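Novice: Next come a sequence and a model predicted from it.
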Amino acid sequence: MKNWFKNIGPGPLIAAAFIGPGTVTLCTLAGVNFGFNLLWAMLLSIVATIFLQEMAARLGIISQKGLSEIIKQEIKNPIFKKIIIGLILVAIVIGNASYEAGNISGGILGLETIFGQWIVKKSFFSFNLMSILVGVIAFAMLYVGSYKFLEKALISFVILMSLSFFITAIITKPNLLEIMKGLLVPKLPEHSLLTVIGLIGTTVVPYNLFLHASLVKEKWSTKQDLKFAKRDTIIAVLLGGFISIAIIISAAAISVKEISNAADLALGLAPLYGDFAKYFLSIGLFAAGITSAITAPLAAAYVAKECFGWKSNLKSNSFRAVWMTILILGVIFSSVGIKPIEIIKFPQIVNGLLLPIITVILLWMMNQKSVLGDFTNSKMQNSIGFFIFLITLFLGIKMILKVFNLF
């Protein structure tokens, strides 16, 4: 058991990254509106994420380079290279800055459900003090600049988040047979298509591929370590997926339809299942917010470092400048209640374009013997990867159409 814990890698950080407030809210709405009927979509998302994240981890360990570095190295056409690197920078760095406000707001919702609102109002100006509290926690953990510290801290938050959501799901006493049917029998109820797309889109996250390829180098460096990385990835993504499933199960217990986020779900569970349900769910929502508030700036800093070719580490000024900027913007937007819709729409469009592009580039990289030697993809891995690419392409098109209100 001690040896197993010793070989835990960045997997829990990846799980912490994709279980953010957006995922929690979407899983809540999936459960409230469609019961257990969309659990199969979550299961499909988990399988796709395991395959893509394993590829990113294998690429990082064998090459000892981040995904952005390898893209710069392997794409020879200078114009195409600049376009791809530009898309990556915009979608990951600017995109994560836009979404950071949502991450911090998610952590705030969890705290407010228990402690109430801490808002200072002066005439037309209002300021949420809890956003500063969440921001300070994230800042302190990132500023330490130690991978091992971040790993242990985020593992603790993921365990807290897991226990919170699992206990909430158990309290609702769900029908196990109905859960199995929801997982194994695909159904597409009326008006559920966008929710299915959203469940996949919040699990298969582009910036996680970059983050994973960069972080595995901090932990492992030889081909013998691949088995540890694979096991770490599978366990962590399964855990993250089970958290999402637990949220859907919890939300399915509520008959009231007027629920828009997990904080509403926490309040809705209280009269039916007691205050314990509310507290467990609120703690889980806080943990989801704080983990994403840490991993989003971290991923952006790694991507910027690799795209610009900085020879830096977690404690360097340039690396810190990127994550500090993103974190501060998130705190400001969440504090004063600004909803930067247009700012968020732009990276959504770019992310919609980036996900299938990165998927196909990742598949191409995984077949380059010059990069991976004997550790290239098998035919089975390529077949599954191509199927995932088709899903991400469909996802990307739907996301862009949704942003332009064309779907």
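Specialist: Right, received. Where do you want to start? Only a predicted model underlies this, so the values are computations on that prediction, with no experimental measurement involved.
Novice: Every contact and neighbour count from this point should use C-alpha atoms.
Specialist: Fine.
Novice: and the strand or helix carrying residue 292, which residues are buried?
Specialist: Following DSSP states H and E, one finds residue 292 within helix 275-308. Neighbour counts over helix 275-308 (16 or more other C-alpha atoms under 10 Å) mark 277-307 as buried.
Novice: Just after the helix or strand harbouring residue 350, pick out the following helix or strand.
Specialist: Assigned by DSSP H and E, residue 350 falls within helix 341-365. Using DSSP H and E, the helix or strand that follows helix 341-365 in sequence is helix 369-372.
Novice: let's bring in a second model and compare:
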Amino acid sequence: MTRKTTNSLEEVHESVAIVQNTSIWKKILAFFGPAYMVSVGYMDPGNWATDIAGGSQFGYKLIWVLLMSNIMALLLQSLSARLGIVRQRDLAQASRDTYSRPVNMVLYLLAEIAIAACDLAEVLGMAIGLQLLFDIPLLWGVSITMLDTFLLLFLLNKGIRKMEAFIIALIAIIGLSFLIEMFLAKPDVTEIARGLIPSIPDSTALYIAIGIIGATVMPHNLYLHSSLVQTRKFDRSKKGIKQAIRYNFLDSFLALNMAFFVNAAILILAAAAFYKNGMHEVAEIQDAHRLLEPLLGTHWASILFAVALIAAGQSSTITGTLAGQIVMEGYLNLRIQPWVRRIITRLIAIVPALVAIIYFGEAATGKLLLLSQVILSLQLGFAIIPLIHFVSDKTKMQGFAIGKWTKIASWLIALIIVTLNAKLVFDEIETWVTTSENPIYIWLFVVPIAIFAAFLLLYIIIKPFVEKNRTIPNLVPHINEIVVSESNEPIVYSKIAIALDFSKTDQKSIASALQLGGKTAHYTIIHVVETVGAMVHGNETHDYETTSDHYYLEEYQKALEARGYQVSSILDFGSPKKSIAKVVNENDFDILVLGAHGHNWFKDLLLGTTVDAVRHKITIPLLVVKDH
């Protein structure tokens, strides 16, 4: 039987239909959007910190790192998009299908740490922008970013296209602001050209270069892109998939080159304004803002800088929260209410930022921003290596696996990133050991963690090669296991409704119903499709979830009929809380059997109480069956 699973970002999954009989330009525009939402992560405030530090300390010499990072990002994001388009799985879901639960838990924690580090940069950046423009204290600025959660909910309710338009508008503000800044700074074009020649002046430059790579090629963007491309509903034929891959690559190419322009502009601005004037220690965003006006001769320089910073922080916090939702749902297969999911992912970002500001003070924000980008770079290998494995699998990629040269380039990028990170970790540990008064703690705690990370990296590299043919576990109970007993109890009810959700609770729900009615009663099994398409289009919905749910319901019905029971089925659409009650009230049933999934009050808060909602809307008895 086909595996039943949650779609990635289910609220907007396949919510944008691609019309086939239209012009090529309209098709291209229909596919455009996901990469622009991803690209804001490549121009977030964390990038600003590394770009300003690189430009002020080394002039134009690290522009080549930005260019190399952009090429890396383009290749890796195209692989991420390919995974989502072909396999209809995001990177977190594909990892859950491939690796064991303990490994997935570690990968999930690493992904959450990366998102927390990324969000730390975004939250701090936006708070700094609000402080610079409106003189709001950083602590208040960080707290205000909590409102992003409600903005995200509002935008998603309006549809993914409205959210994409909002993000593109913010990108336009950032790009226009720095275009004007470039004219004001009047950089040296010859020096910019020389900066494209690779060179690493010293170890500090290496640290900043790794930070730039971490700030540019972001792990959470790989999770995000593989999910966002699934918002498009297109022809699933080989020609249609090939077209989707091509148009999404074009989307990525344009969006990421816009991000490269912004990053290069920040570094060039820092080089032209600070390095040129001998200010080599400018690494704080606040210092850059303060010095721009006297150096460039106009107050608009500092205002545009702050406006662009707020736009960058706002756009990247929205996409960072979405990435947190994708990671949580993908690795843990956890289905909780959207507003709760987003508040959790928002808090994971805000709490570290608040603690950092309270404990270290506002003066440490620049170092925290740079550190957050290095943490992102350190986590990259754990996202890139599984991604390369997944898109190289010829069986699962259905003829759309990457070619030999793309595979070589991808592994080369992974090798470069992992090698640079290994050197950074080794150098840092060596420094800590030689400078610490009590190195025993470093040997007891830091070194074992580094060794564990190295072994985990080796494991995720080797495992897919060893177990290429590992079968994906079926998340739906086997049909033969559903009927657990046939009772000869006296018949009390003759028309019994059974609400199913294709979880393990179904087994007990059906068994309990059979004990109530025996073989002379008539049973009606009910399931409600909960996708966004189902809520909008009702019984005219023809998405993957509807098709698979219809199949499961028929299989349940056939299995029960084969055992001599009288069974019919009803597939409804929308919210289970409303639809189950509607179906029951429209039909002549004696009793409804409904699974309670063993929730307690806390889980009910997270998942919503279908039982309570249905109980108050029906007039027949309700039998609640718990799964424990």
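Specialist: Sure thing, it's come through. Predicted model, so just to flag it, every value in this text is computed and none were measured.
Novice: rewinding a little: can you name every helix or strand that the helix holding residue 350 of the first structure contacts?
Specialist: helix 39-63, helix 78-88, helix 95-115, helix 206-219, helix 379-403 (3 or more C-alpha pairs under 8 Å, 6 or more residues apart in numbering; DSSP states H and E).
Novice: Okay, buried residues for that helix please.
Specialist: Buried, per 16+ other C-alpha under 10 Å, within helix 341-365 of the first structure: 344-360, 362-363, 365.
Novice: Over to stretch 126-146 of the first structure?
Specialist: In stretch 126-146 of the first structure, counting by 16+ other C-alpha under 10 Å, buried: 127-132, 134-135, 138-139, 142, 145.
Novice: Now these in TSV, please, with extra columns for secondary structure and distance to residue 213 of the first structure.
Specialist: Formatted as TSV, these follow (DSSP: H, G, I helix; E, B strand; the rest coil; distance: C-alpha to C-alpha, whole Å):
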residue	secondary structure	distance to residue 213 of the first structure
127	strand	38
128	strand	36
129	helix	36
130	helix	33
131	helix	30
132	helix	31
134	helix	27
135	helix	26
138	helix	22
139	helix	23
142	helix	19
145	coil	18
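Novice: For those residues, please prepare TSV with the additional fields distance to residue 327 of the first structure.
Specialist: As requested, those are exported to TSV (distance: C-alpha to C-alpha, whole Å):
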residue	distance to residue 327 of the first structure
127	17
128	15
129	15
130	14
131	11
132	10
134	10
135	7
138	8
139	8
142	10
145	15
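Novice: Tell me who's in contact with the closest residue in space to residue 119 of the first structure that isn't next to it in sequence.
Specialist: Leaving aside its chain neighbours, residue 119 of the first structure sits nearest to residue 128 (4.4 Å; criterion: C-alpha to C-alpha, 6 or more residues apart in numbering). By C-alpha atoms under 8 Å, 6 or more residues apart in numbering, the residues touching residue 128 of the first structure are 117-120, 334-337.
Novice: tell me which element residue 342 of the second structure falls in.
Specialist: Per DSSP H and E: helix 338-360 holds residue 342 of the second structure.
Novice: Now do that helix against helix 299-332, angle only.
Specialist: Interaxial angle of helix 338-360 of the second structure relative to helix 299-332 (axes from the mean of the first three to the mean of the last three C-alpha atoms, to 10 degrees): 120 degrees.
Novice: ok, residue 418 of the second structure - how many residues close by?
Specialist: Neighbourhood size, residue 418 of the second structure [other C-alpha atoms under 10 Å]: 22.
Novice: Now do the same for it: its match in the first structure.
Specialist: Using TM-score structural alignment, the equivalent of residue 418 of the second structure in the first structure is residue 393.
Novice: pretty sure that match is in contact with residue 354, am I right?
Specialist: No - applying C-alpha atoms under 8 Å as the test, residue 393 of the first structure and residue 354 come out as separate, 9.4 Å apart.
Novice: who's in contact with residue 112 of the first structure?
Specialist: residue 118.
Novice: Please pull up the equivalent of it in the second structure.
Specialist: Under the pairing rule here (TM-score structural alignment), the equivalent of residue 112 of the first structure within the second structure is residue 131.
Novice: how far away is its match from residue 140 of the second structure?
Specialist: Remark: distance between residue 131 of the second structure and residue 140 of the second structure (C-alpha to C-alpha, to the nearest Å) = 9 Å.
Novice: From residue 364 of the second structure, how far off is residue 279 of the second structure?
Specialist: 19 Å.
Novice: now swap in residue 261 of the second structure and tell me
Specialist: For residue 261 of the second structure, the distance to residue 364 of the second structure - C-alpha to C-alpha - is 28 Å.
Novice: And for residue 131 of the second structure?
Specialist: Counting by C-alpha to C-alpha, the gap from residue 131 of the second structure to residue 364 of the second structure is 15 Å.
Novice: and if you look at residue 403 of the second structure?
Specialist: Distance from residue 403 of the second structure to residue 364 of the second structure, by C-alpha to C-alpha: 46 Å.
Novice: corresponding residues in the first structure for whichever strand or helix holds residue 480 of the second structure?
Specialist: According to DSSP H and E, residue 480 of the second structure maps onto helix 479-482. Helix 479-482 of the second structure lines up with nothing in the first structure when matched by TM-score structural alignment.
Novice: And stretch 560-580 of the second structure, by the same measure?
Specialist: Residues of the first structure matching stretch 560-580 of the second structure: none, counting by TM-score structural alignment.
Novice: Mind listing what's buried along that stretch?
Specialist: Buried residues in stretch 560-580 of the second structure (16+ other C-alpha under 10 Å): 560, 565-569, 571-577, 579-580.
Novice: tilt between the lengthiest helix in the second structure and helix 63-87?
Specialist: If you go by DSSP state H, the second structure has its longest helix at helix 238-273. Per the same axes, to 10 degrees, the angle that helix 238-273 of the second structure makes with helix 63-87 is 160 degrees.
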